[in-house]
Structures are given as C-alpha cells and as structure tokens.
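Q: Quick one, structure for this:
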Amino acid sequence: MFSSLRIHNYRLYASGQIISLVGVWMQRVAQDWLVLELTNGSAVALGIAASLQFLPVLLLSMWGGVLADRLDKRRLLLWLESALGVCALALGLLDVSGVVELWHVYVLCFLLGCFSAVETPVRQSFVVEMVGRSSLTNAVALNSMMFNLARIIGPAVAGLAIVAIGTGWVFIANAVSFVGVVLGVWLMRTTELLRSDPVPRAKGQLLSGLRYVRGRPDLMTVMLLVFFISTFGFNFYLTLAIMARNVFGGDADAYGLLSTLIAVGTLAGATWAARRKTPRMSVFIGSGVVFGVLEVVSGLMPTMLLTGLMMIPVGVAMMTFNTTANATIQLAVEPEMRGRVMGIYMLVFLGGNPVGGPLMGWLGEVNGRAPIIVGGVVSVLVTVTAWVILVRRGDIGRPRLRRRGRNIAAEPAETADAAV
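A: Presented below is the predicted three-dimensional model:
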C-alpha cells in the first residue's frame, strides 16, 4: 500500500506535506471561528469569507493548469507554497496584535485563494514527475490518506489551541508548517524527476483545454455532477461551524470535534480507495447517492453526539465519491492536457463556493440545520439525474471513461496516465 514511499523525492514531498496539511486544517478552523467571533456568530459573514477564498478559483485555476503544462512545476511550487505561508503569517500577526478586523480576514482570504487556485493544479500534476507512471495510482491514494489524516489531527488540535491560546497563534503555527513542504521540495534530487516535456507557449492554450473537455460528453457529465455536489453538499466548513455554535450551543472545541469525526470517515474512504485499482462509474454514482442520503440524516440528528457519529459514514461516502471522480477523469485524459484538465476540474470542484457559500450561509441564518439538509437533497437529485444520463449512454459498469474514443478499461492501472 505504501510503495510510493520507496521513492526518495516522494518521501521528501510526503514528509513536508503532512506537516503543512495539519497546519492548513488548523487555520481553516481558526479562520472560521475568528469570523464568527468578529461578527457575533454571523453565518452570512462566514459564507462571504468562504466565497472570497474560493472566488479566485473561477479566475485563476485554469490559468494555473496552463502554467503547469508550460513551466517547471518544482520551481512554481517553491514560490507558491512560500506565498501561502506569508498569508498565514500576516493574519496571525494581525490577530495576535489585537488589531484584526473583519476586512483584514476578507482580504487575506482572497489572497490565499489566489495562490491556492494556481498551486493546486501545479501540485497535482507534479506528482507524476516524482513517482512515474508505475507508482502514480498508489501516490494518488497516499496523498488522499495524508490529506485526511491531517484533517483528523488539525481540527482537533485547533479546537483545543483556540480555547487555550487564541486563534492568532494557530495562524502563526500554520505559517511555520509551510517550512516543511518548501524544504521538502527544495531538497529533491532534480536528476531523478521524471519531467514531461513542457508544452510550448502558444495562443489559445486555455481555450483548447476547454474545447477538449467540452468535446468529451463523458468528462462533462462527471464534472457537472462534481460541481453541484461540491457546491451544495461539501459545505462542511460552513455547516459544521453553524451546527456546533448556533444549533448545539458549542464552542470551538465542539466544531473541532465534528470536523475530526468527518475526517475519520474520509480517511477510511481514502484507505479503501488505495486498495482499488480501477475506478468504476457505478461506484462513483452509488457513492454520490449514499453521501446525499447520509448528509440529510445527519442534519436531522437531535444531538451533537449523534450528528458527530453520522459524520463518519458521511466522510467515507464523500471521499469515495471524490477519489473515484478524480481517478476517473485523470485516467481518461491525454498527458499533454493533464495540467489544463486539472485546472478545469478544480474550477468545477471549488468554483461553486462563491455561490454556495453565501446561499448556505443565508439558509443557516433561517435555520441552522437547513444547509446540511438542503445540500444532501441536492446531492441525491443531481446524482440520480446523472445516473439516468449515464445509463442511457451505456457508461455505467465501465471501469473508466474513454480516451480519444477508445475504451481504456483493459489498460493496466500502472501504465495509465493519471494525476493526483
């Protein structure tokens, strides 16, 4: 299960990444809680902050994919990870000094979103250069496991740290954690990187990526489903904070606990994904339906304990959906389109948050349970609609989508051209 860790460069990357991811999850909890404290619990303000952080995805993620196809990904990551750390440090210093205001948080959320929008497709398409095709599938699964392990540790530590020392020091701790990932990328043996040939700069490369996806009905169906479920169903950064504070009257540690419990489920889902060699459309659709149903049930639970326990199977279904969608798309695209397709994928995965965040925040003002219940209902409805489309087209039951009109289901996983 851990074969990718035998590769020197990936070990350096993974070591730094797990440290940084713990810090990122700590900041997410602290940032949400700081907004609630500055606004006396306003769910709308929390939704605006989320929208500002995710809005740059609409503008920059596809350009990040173009840069990933054109430039040295390692050097790009060094600059981008450093910039993310500076944003965290700035917010921490403002908070610790006692001068932080809501507009400060909004500005830094936007800047953080700008750097993240470019960094994500670059980082995802860089994995293949570290591990090569033979270990790529395993590296994808390990990345998901690290992400979700950090999702367990980070919120739990953040909840306790906020109560003990305040949100400002949590932001500073996250800034320090970026040293790990920057150092890991810096120390890599560049001669061992399996770099793909950069795509020569030319006019219309962004549009060519859009035309490539638009000309693939299979990719379009998956991406549209991901868009709707991520926009309305994956708002746990918002819904769990509202549930913890406004429904159950809890503190930051209660929010941290709910976030940790859903992370337990997502870690279990990522572990299961590491054992699967081929993504199947039936698993993709089934996990979307199960996720929506479980989300509705969790929103109806009468106590915080029961809500938290429901977060575990919700997390399993969510991660199964995410990893299957990602692998399905990545195994179907051409190598020279990898960066641009990942940029488009991140656009649909995160780009709906500027709409979904304020809308769910408004619903949270009306009723604290409404956002999570509505998100589950929307997830079920759009997944069933996608299922009908895929059945009519005959895609259900195929291990993968098509690449340039040919079925790649019979290709071994180790030779398929995928990215994280």
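
Q: alpha carbons only for contacts and neighbour counts from here, please
A: Noted.

Q: hey, where'd the helices end up in the stretch 1-150 of the chain?
A: Counting by DSSP state H, counting those that start in this stretch, one finds helices in the stretch 1-150 of the chain at the ranges 8-38, 43-70, 73-96, 102-131, 136-165.

Q: out of these, deepest packed?
A: helix 43-70 (a mean of 25; mean count of other Cα atoms under 10 Å).

Q: Now do that helix against helix 102-131, angle only.
A: 30 degrees (axes from the mean of the first three to the mean of the last three Cα atoms, to 10 degrees).

Q: Centre of the chain to helix 43-70, how far?
A: Remark: helix 43-70 is offset 12 Å from the chain centroid, using Cα atoms, centre = their mean, to the nearest Å.

Q: Remind me what that helix packs against, helices and strands.
A: Under the contact definition 3 or more Cα pairs under 8 Å, 6 or more residues apart in numbering; DSSP states H and E, helix 43-70 sits against helix 8-38, helix 102-131, helix 205-214, helix 236-242, helix 338-350, helix 353-366.

Q: swap the cut-off to 7 Å and go again
A: helix 8-38, helix 102-131, helix 236-242, helix 338-350, helix 353-366 (3 or more Cα pairs under 7 Å, 6 or more residues apart in numbering; DSSP states H and E).

Q: For residue 311, find the nearest of those helices.
A: Comparing these against residue 311 with Cα to Cα, the closest turns out to be helix 236-242 (9.8 Å).

Q: Following element in sequence after the closest one, please.
A: helix 252-275 (DSSP states H and E).

Q: ok so, going back, for residue 391, find the nearest of the helices of the stretch 1-150 of the chain.
A: helix 136-165 (27.1 Å).

Q: now the other sequence, so there's something to compare against:
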Amino acid sequence: MSAMFRSLSGFNYRVWFAGALVSNVGTWMQRTAQDWIVLTELTDHDAAAVGIVMALQMGPQLLMVPWAGLIADRFDRRRLLMLTQGVMGFLGLALGLIVVTGVAELWHVYGFALLLGFASAIDGPARQTFVSELVSEKNLPNAVALNSASFNGARMIGPAVAGVLTAMIGAGWVFMINALTFTAVLISLHYLRTDQLRAQPRAARGRGQLMEGFRYVAGRPDIVVILVVIFLVGTFGLNFAIFTSTMASTEFGMGAGEFGLLSSIMAIGSVAGALLSAKRERPRLRMVFGAAGAFGLSCLVSALMPNYWTFAISLILVGLTALTLMTTANATVQTTTDPAMRGRVMALYMAIMMGGTPVGAPIVGWVANVFGPRWSLGVAAASGILAALVGIFWMVRYKHMRLRYRVRQSPHLVLRYDGDSRSDSESAREAAAEELALEEATARRSSE
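A: Coordinates of the predicted model:
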C-alpha cells in the first residue's frame, strides 16, 4: 500500500475510516440544510443568524474544554464515542421531525445547535485522540491526515446532495437522513478488534488535573504559537458557511443547489490538501505558518472573483490551503504531546479552533450584512496573513531564523533556519558551508 494510505493497512483503522466517512457525509448534509433554512426560510437572508447558529454550535467547545479533555484522557474512548455519536444522531432525528411537521422556528434551531455543541465538545477530543489507539505512533500523522481527507471527501458529496434534496423534499428529511448515518459509526465501533487497540496511558484520579493541561501547554511555546495561529484563522477565517451562503444568495442570486455545490467544489481542494499532508512523513511548523499565509492570500483572491463560477473555482485553493494548515497543525500537536496529556491538549486545541466561532461568526456575519459578503472574505484574508506574521515572528524569536542581505560583487540573500532536528553546532556548520559556497560562486563569476 502506498505511503499516502499506509494507515489503511490495519483492520481497525479501515473499519473506523469507513464508518466515519458515511457519518461525515450525513454531517455535511445537515450543516448545509441547516444553514440554508436559517438563511432563506426562517429569516430574510440574515447572515448574522447563520453566525449565531454557528456560535451556539461551537461555543460549548470553549466552555467544556477542561472537562472534555479530562474525560477523553480518563475514560474508555471507544465506549465514550458510542455514547456521544448516539446522542448526536438522536438530536438530528428530533430536529428533522420538528422541521418535517412544519412547526420549526428559529429558536428551535438555536436550541438544537447548542445541544449538539455540548455533545460535540465531549465527542471531539475523544474522537481525535482515539486515532492513536487504532494505528502505531509512526503512522499517527498519516491517520490524522486521512481523517481530514475523509471529512472533506464527505464535503464533496454531502452539500451537493443536501442542496438537491433540500430543493426536492425539504431540509427536515435531510436532517433525518443524517441521523441514520450515525449508525455507521456505531456499527464500526462495535466491530473493532478490541484486542488490537493500542492502549494509551490513562489520567489517574487526583487533584489539579483540570488545570494540568493548561500548565503543560504553557510550558510548550511551540504548541502555544500553533494555538495562536489556529485561533486567528479559526475565529475569523473558517466561517465558510457564511462566505458561501451569502456569496451564492446575495452576491450571485443563486439557489440551494448552487450553494451546496460551492461546498463540494471547495472540498476538492480540501481533500487534496489532506492527502498531500498524508504523504509527508512528519508535520513541520514552517508548513503551518506557510499554509496560514497562503490561506489568507487565497481568500483575498476569492473575494475579488467577478462571477459565480470563477468564485467557485477559487474555493479549491481556499480548501487546499485551509486543510493543509489544519491537518499539519493537528498532527504536530498530537505527535509532540505526551500521550497521557493528549486528550486535554487536543480539547484545548479544538476549543480554540472551534470555540472562537462564537466571537468571529457573528462579527463576520455582521460584516457581510453591512459591507457585503466580499468584505467578509477580506476579514478571512487578514486573519491568515496575520497568523503567518505571528509564525514568522516566533521562528525568528525561538528558532533563530535569520534573513541577511549582503552586497559584495553581486547581492546575496541568505535565509538561515535552525530546525528542531538540528543542533546549534550543526546549524552553524551548515550556515558556514552555505556562505562558503556563495563566496566561491561569486569568485567564479568575477573571474569570468
């Protein structure tokens, strides 16, 4: 099996991957249908209302961070996932019944979004860290990337199907179909070979465990800078539901089908970004910062697109850069964290990534309402560029990255970076050799 898909060689990961893929399709179907009925049926194209739904659904990630991470570190993650996935399936079924019977109001969607947010807050860290029980430590970055590929591969299918079904049979039935897809995850969890799961260290009972994760992260400046980057981009940049729904309906005058197609087109780039990340042996910090800057520039390009189809094509680049950033950041944090602390650290990671939405989504929605959807994409562009600048500053401060400009007989630009895997003496020797090579090249050009 190729290096890109090496984690699929194990039985447990194959079973988990298949169940998650089916459920992810349903999740994207529900997200698309939910955003559309809020924007077009329960309000009069109110982007701020879509932002509030996103905020209520993501907010519990922030509120539950100390407990959710500790729960993931202390309890059996397989059984915990069975519980959370079952609850989320029930919530999808209940919302579908309310919409199908015609009694749904905006506050109903708000309420279900909040309940789903609490279930997801517990599910997220357990699901992220459960991967480490399915594959070897060496294959963990690959498995994380394939999970992202699964999630975004489902985005290619789910929104497009949801757009068609919403127009044909209504959003309520889409919610009920999503509820049915949760059974795929429950079946896959049931059929895992438990004797082949890699047991991870569990957090023992004791005082101060809720704060232990915060103290651990505070002592890791490399994780802190990733969290800062994720906060900036996650809060103001990853509000795709607002961008695509308002650009489709307000800017280009399109319907539900065209709206769903935008998410599917973006997913082409997302899957490509995830698969490219899966091919890499290990994640690197400079890739996190570079992807953040590329994301900002791609959002700027999208904001300037003149029509629906050019905008849709530009979303491929947005999806690719966003997923490269998120997958690399996720894998970096997981692979460099003590296994006994992984649940708490990932809970904090997800809280910052998704918990920033209650702040960012209403602001971005307000910008779309007042200044237009193109300006909301401008906010996303600024967040990516600012995140990249933060990363560059950190690398100069902690990794001794230097940019030197020397004028001899011809100008030279020398970039020096002392990476994690090289000692200071090795970096010094490498820099000296680099400068010697430049001097020899200059001498040759002068003699010629």
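
Q: Send over the TM-score of the superposed chains.
A: Once superposed, the chains reach a TM-score of 0.93 (TM-score structural alignment, normalised by the length of the first structure), with 404 aligned residues with a Cα RMSD of 1.7 Å.

Q: Redo the helices of the stretch 1-150 of the first structure as a markdown table? Include distance to residue 342 of the first structure.
A: Listed next are the helices of the stretch 1-150 of the first structure as a markdown table, based on distance: least, Cα to Cα, whole Å:
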| stretch | distance to residue 342 of the first structure |
| --- | --- |
| helix 8-38 | 20 |
| helix 43-70 | 6 |
| helix 73-96 | 14 |
| helix 102-131 | 5 |
| helix 136-165 | 14 |
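
Q: The residue nearest the centre of the second structure sits in which helix or strand?
A: For the second structure, the residue nearest the mean C-alpha position is residue 326 (4.5 Å; Cα atoms, centre = their mean). Here residue 326 of the second structure, judged by DSSP H and E, is contained in helix 308-336.

Q: Tell me roughly how far that helix lies from the first structure on average.
A: Mean deviation of helix 308-336 of the second structure relative to the first structure after superposition (mean Cα distance after the TM-score superposition for the first structure): 1.0 Å.

Q: That helix maps to which residues in the first structure?
A: Aligned using TM-score structural alignment, helix 308-336 of the second structure spans residues 304-332 in the first structure.

Q: coming back round to it: the helices and strands packed on helix 43-70 of the first structure: which one's closest to residue 312 of the first structure?
A: Using Cα to Cα, those put helix 236-242 closest to residue 312 of the first structure, at 12.8 Å.

Q: Would you mind confirming that residue 324 of the first structure makes contact with residue 278?
A: No. The pair residue 324 of the first structure / residue 278 is not scored as a contact, 8.8 Å apart, by Cα atoms under 7 Å.

Q: Tell me which of these two has more neighbours.
A: When residue 324 of the first structure and residue 278 are compared for neighbours, residue 324 comes out ahead with 23 against 20, by other Cα atoms under 10 Å.

Q: who touches the more buried one in this structure?
A: Residue 324 of the first structure sits next to 279, 284 when contact means Cα atoms under 7 Å, 6 or more residues apart in numbering.

Q: What distance do you get for it to residue 124 of the first structure?
A: Relative to residue 124 of the first structure, residue 324 of the first structure is positioned 15 Å away (criterion: Cα to Cα, to the nearest Å).

Q: Equivalent analysis for residue 241 of the first structure, please.
A: Counting by Cα to Cα - residue 241 of the first structure and residue 124 of the first structure are separated by 29 Å.

Q: Residue 106 of the first structure now?
A: 27 Å.

Q: Pull out the buried residues from stretch 254-266 of the second structure.
A: Residues 256, 257, 258, 259, 260, 261, 262, 263, 264, 265, 266 are the ones in stretch 254-266 of the second structure that count as buried (16 or more other Cα atoms under 10 Å).

Q: Then stretch 397-404 of the second structure?
A: 399, 401.

Q: From residue 341 of the second structure, how far out is residue 292 of the second structure?
A: Using Cα to Cα, residue 292 of the second structure is found at 26 Å from residue 341 of the second structure.

Q: More neighbours: those two, which one.
A: When residue 292 of the second structure and residue 341 are compared for neighbours, residue 292 comes out ahead with 33 against 22, by other Cα under 10 Å.

Q: Tell me the counterpart of that one in the first structure.
A: Using TM-score structural alignment, residue 292 of the second structure lines up with residue 288 in the first structure.

Q: The helix or strand hosting its match against the second structure, how far on average?
A: Using DSSP H and E, residue 288 of the first structure falls within helix 281-299. Its aligned residues in the second structure lie a mean 1.1 Å from helix 281-299 of the first structure after superposition (mean Cα distance after the TM-score superposition for the first structure).

Q: Can you tell me what residue 79 of the first structure aligns to in the second structure?
A: By TM-score structural alignment, residue 79 of the first structure lines up with residue 83 in the second structure.

Q: what's the distance between that match and residue 150 of the second structure?
A: 22 Å.

Q: Name the nearest residue to residue 308 of the second structure, sequence neighbours excluded.
A: Ranked by Cα to Cα, 6 or more residues apart in numbering and with sequence neighbours excluded, the top spatial neighbour of residue 308 of the second structure is residue 252, at 6.1 Å.

Q: residue in the first structure matching that neighbour?
A: Checking TM-score structural alignment: residue 252 of the second structure goes with residue 248.

Q: Residue 387 of the second structure now?
A: So residue 387 of the second structure corresponds to residue 382, using TM-score structural alignment.

Q: doesn't its match fall inside a helix?
A: Yes. Assigned with DSSP: H, G, I helix; E, B strand; the rest coil, residue 382 of the first structure falls within a helix.

Q: can you pull the contacts of the nearest residue to it once chain neighbours are set aside?
A: Nearest non-adjacent residue to residue 382 of the first structure, counting by Cα to Cα, 6+ apart: residue 225, 6.6 Å away. Listed by Cα under 7 Å, 6+ apart, the contact set of residue 225 of the first structure reads 382, 383, 386.

Q: give me the number of residues near the equivalent of residue 221 of the second structure over in the first structure?
A: Using TM-score structural alignment as the criterion, the counterpart of residue 221 of the second structure in the first structure is residue 217. Neighbour count of residue 217 of the first structure, defined by other Cα under 10 Å: 14.

Q: measure residue 407 of the second structure to residue 292 of the second structure for me?
A: Distance, residue 407 of the second structure to residue 292 of the second structure, by Cα to Cα: 32 Å.

Q: With residue 215 of the second structure instead?
A: Residue 215 of the second structure is 26 Å from residue 292 of the second structure, by Cα to Cα.

Q: Contact partners for the closest residue to residue 401 of the second structure other than its chain neighbours?
A: Nearest non-adjacent residue to residue 401 of the second structure, counting by Cα to Cα, 6+ apart: residue 417, 4.3 Å away. Counting by Cα under 7 Å, 6+ apart, residue 417 of the second structure touches 399, 400, 401, 402.
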